[in-house]
Structure formats: C-alpha cells, structure tokens
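**Student:** Pasting a predicted model and its sequence here:
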Amino acid sequence: MKYTKDQILAMSKKMCENTLMETLNIEFTEVGDDFIIAKMPVTPRVHQPDGVLHGGASVALAESVGSAGAYFFLNAENIVVRGIEIAANHVKSVRKGFVYAHASILHKGRTTQLWQIKITNEEGDLVSLVKLTTISLPKTQ
C-alpha cells in the first residue's frame, strides 16, 4: 500500500465532496491491506416508497467503496477507475440505522479488478452481496 491508512481515509473524505457519495452521506471508516469499509445512514433519503433501503442506494454504496479501493490499492495516481459490471443480491431489508460496505479484492489485475462487497446492518447481518468489476484506464488529461 503506497498510502498510509490515515492518508487513505483523509483522501476518501475529500474525494466524496460534491458527489453522489456526499449526497448519500457515505463515510469511509476503515482500511486494511486488501479491504476498505464505508458506512451509509439509512434514512428516508435512501428509502424506496415503502420505507426500506433502496437497492439502488446499496449498489451506489458498493460501487463507491469498490472503486475507491481499486484506486488506492493499485497505487496509481495516473489512472481513472470505472465500474464496468456490477451484480447485487439484496437479501435483507433495513429501515433505519447504518449499513456498512466491506469491499475485498478478489482479483487485482493491472487493467481489471474483481471486488466482493458485503453490505451488512448494524447487527452484522448480510443485507446485500455485490460483485463489482472495475477497469483502470490511463488519465487522458
């Protein structure tokens, strides 16, 4: 890891400014050698009409965390990371509190990366299981 854990958390906070991640109140909380974790509050802002967490908000959380992990773990300041495929299974509803996204890298290629993101509630129950494929492209600017 090129950056320290504290640097990654600080950079992640800055990266969220004026983005969907800020709108959803996503906060990066922990980083390890091969994982990154963020949390998101479950409030009416991220509910579907019947008052439970919207699957789209869960997917946005998962892609945000996996993409951030790809950027930091590839130690590549000269790349941009894009999600190219995402698949999610939503298995439990959440009405309030926080959900936590734990992104672990399964394949760390130079061009493509495969991530598993487990989204859990405050009790540690699985809410969604997400598979994300990212691609690293050279910056053109």
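**Tutor:** The structure has been received and is ready for your questions.
**Student:** going forward, measure contacts and count neighbours with C-alpha atoms only.
**Tutor:** Noted.
**Student:** residue ranges of the helices in this structure, please?
**Tutor:** With DSSP state H as the criterion, the chain has helices at 5-16, 20-23, 55-73.
**Student:** Distance to residue 86 and mean neighbour count added to those, as TSV?
**Tutor:** What follows is the helices of the chain, written out as TSV (distance: least, Cα to Cα, whole Å; neighbours: other Cα atoms under 10 Å):
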stretch	distance to residue 86	mean neighbour count
helix 5-16	20	16
helix 20-23	17	15
helix 55-73	8	23
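**Student:** export the ones you listed to JSON lines and tack on distance to residue 47?
**Tutor:** Output for the helices of the chain, formatted as JSON lines (distance: least, Cα to Cα, whole Å):
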{"stretch": "helix 5-16", "distance to residue 47": "21"}
{"stretch": "helix 20-23", "distance to residue 47": "14"}
{"stretch": "helix 55-73", "distance to residue 47": "8"}
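**Student:** Just tell me which of those helices ends up closest to residue 111.
**Tutor:** helix 55-73 (10.3 Å; Cα to Cα).
**Student:** Taking helix 5-16 as reference, get the angle to that closest one.
**Tutor:** Counting by axes from the mean of the first three to the mean of the last three Cα atoms, to 10 degrees, helix 55-73 lies at 130 degrees to helix 5-16.
**Student:** Which elements pack onto helix 55-73?
**Tutor:** With contacts taken as 3 or more Cα pairs under 8 Å, 6 or more residues apart in numbering; DSSP states H and E, helix 55-73 sits against strand 35-42, strand 79-90, strand 97-108, strand 112-120, strand 126-138.
**Student:** next up, a second structure to put side by side with the first:
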Amino acid sequence: MTDPTPATPSTVPPEAPAAPLGVRDLLGQLPSGALVERMGIRVLEGTAQRLVGTMPVEGNTQVTGLLHGGASCVLAETLGSIGAMLHVWPDAVAVGTDINATHHRSATSGLVTGVATAISLGRTLCSHEVVLTDDAGRRLCTARITNLVRPRTP
C-alpha cells in the first residue's frame, strides 16, 4: 500500500516500496526541477515500468479556472521522463523528444493523478503512456512521451 502523504519531487516517503534502482535513489541523485516544484508535482511510487505521481489543480489552471492542458503535459512528461531515467541510470540519461496528449475532460479542483506505464524500454528510446485522472477516477488526459537515451557525461 502506498503512503497517502505526498512526497516532494526530490524525496519519497521512507516507507515507499523500493524499486531495483529505487525512485528515491534516482531523485536523490538529480537536482530537483524548479518547474516540478512550482507545479506541486509529487512522485508517489515508481519503477521504470510504472510511475505514479500527483499534481494539484489549484495553481495550474488556465484563465477560465480549468486545469491547463500544458500542466497536464508537464505532469505526463515528468513521470515518463523519470521512468525512462530509472531504466537507464546511472550509465545514461533520458531526454524527452516527443510528447502528445489528448485531453478528454478537465478539472477545476482537487488532485490530478498520473500513472505512467512503459510501452517500450530500449537502449536508444523509451516510451511511456501516461493516463491522468481526477479525484473521482475519471480520465482527464491520455499522453505518450518518448525519451531519447544519451550517454551520461561526467
């Protein structure tokens, strides 16, 4: 069972299940991203095959008060990129090369939960499908992110 307390992007609750590399280990080795922090994204659990994170709707809306589609893309890219990094770290890094998103509905409050599931984890490309849902479990967005694997420079 996952700890219901959200974690900051650079930390995961100590009682979170450990992956082979461990999302906690990876995030501890990387600088936390200012955009991820500003948007309130929290990584709850993760492996290269499946990552779960949340983001509040509040503070991430467009002028009409609806969840901004770009915010959905940021959450999707964050989760998919961390999943790809878990697959290749520490020998390589993953950088986003393509993202597409279909927005099915919007939200005006609460938390958005994203689940990134690996489609392909290769030596040069990694792809994840990311499904975003609202507090009621309704699908808000379906995204696909592809990351290019690059050798890590010291």
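**Tutor:** Nice, I can see it. The model shown is predicted, which means the values in this text are computed figures rather than measured ones.
**Student:** hang on, residue 138 of the first structure packs against residue 78?
**Tutor:** Yes. Here residue 138 of the first structure reaches residue 78: they are 6.0 Å apart, a contact under Cα atoms under 8 Å.
**Student:** which residue lines up with residue 98 of the first structure in the second structure?
**Tutor:** Mapped onto the second structure by TM-score structural alignment, residue 98 of the first structure lines up with residue 111.
**Student:** and the gap between that match and residue 39 of the second structure?
**Tutor:** Using Cα to Cα, to the nearest Å, residue 111 of the second structure is found at 12 Å from residue 39 of the second structure.
**Student:** Equivalent analysis for residue 30 of the second structure, please.
**Tutor:** Counting by Cα to Cα, the gap from residue 30 of the second structure to residue 39 of the second structure is 18 Å.
**Student:** and if you look at residue 94 of the second structure?
**Tutor:** Residue 94 of the second structure is 21 Å from residue 39 of the second structure, by Cα to Cα.
**Student:** more neighbours, these two?
**Tutor:** Using other Cα atoms under 10 Å, the more surrounded residue of residue 94 of the second structure and residue 39 is residue 94, with 25 against 17.
**Student:** what residue of the first structure takes the place of the more buried one?
**Tutor:** By TM-score structural alignment, residue 94 of the second structure lines up with residue 81.
**Student:** again with residue 133 of the second structure
**Tutor:** Match for residue 133 of the second structure (TM-score structural alignment): residue 120.
**Student:** measure its match to residue 130 of the first structure for me?
**Tutor:** 11 Å.
**Student:** Show me the common contact partners of those two, please.
**Tutor:** Residues touching both residue 120 of the first structure and residue 130 (Cα atoms under 8 Å, 6 or more residues apart in numbering): there are none.
**Student:** surely residue 23 of the second structure meets residue 47?
**Tutor:** Yes. Under the criterion of Cα under 8 Å, residue 23 of the second structure makes contact with residue 47 at 6.5 Å.
**Student:** Counterpart of residue 24 of the first structure over in the second structure?
**Tutor:** Looks like residue 24 of the first structure aligns to residue 39 there (TM-score structural alignment).
**Student:** Name the residues contacting each of residue 111 and residue 39 of the second structure.
**Tutor:** Contacts common to residue 111 of the second structure and residue 39, judged by Cα under 8 Å, 6+ apart, are 55, 56.
**Student:** hmm, back to that, for the closest residue to the match of residue 98 of the first structure other than its chain neighbours, give me its contacts.
**Tutor:** Closest residue to residue 111 of the second structure apart from its sequence neighbours, by Cα to Cα, 6 or more residues apart in numbering: residue 56 at 4.4 Å. Shown in contact with residue 56 of the second structure (Cα under 8 Å, 6+ apart): 39, 40, 41, 109, 110, 111, 112.
**Student:** Okay then, goodbye and thanks.
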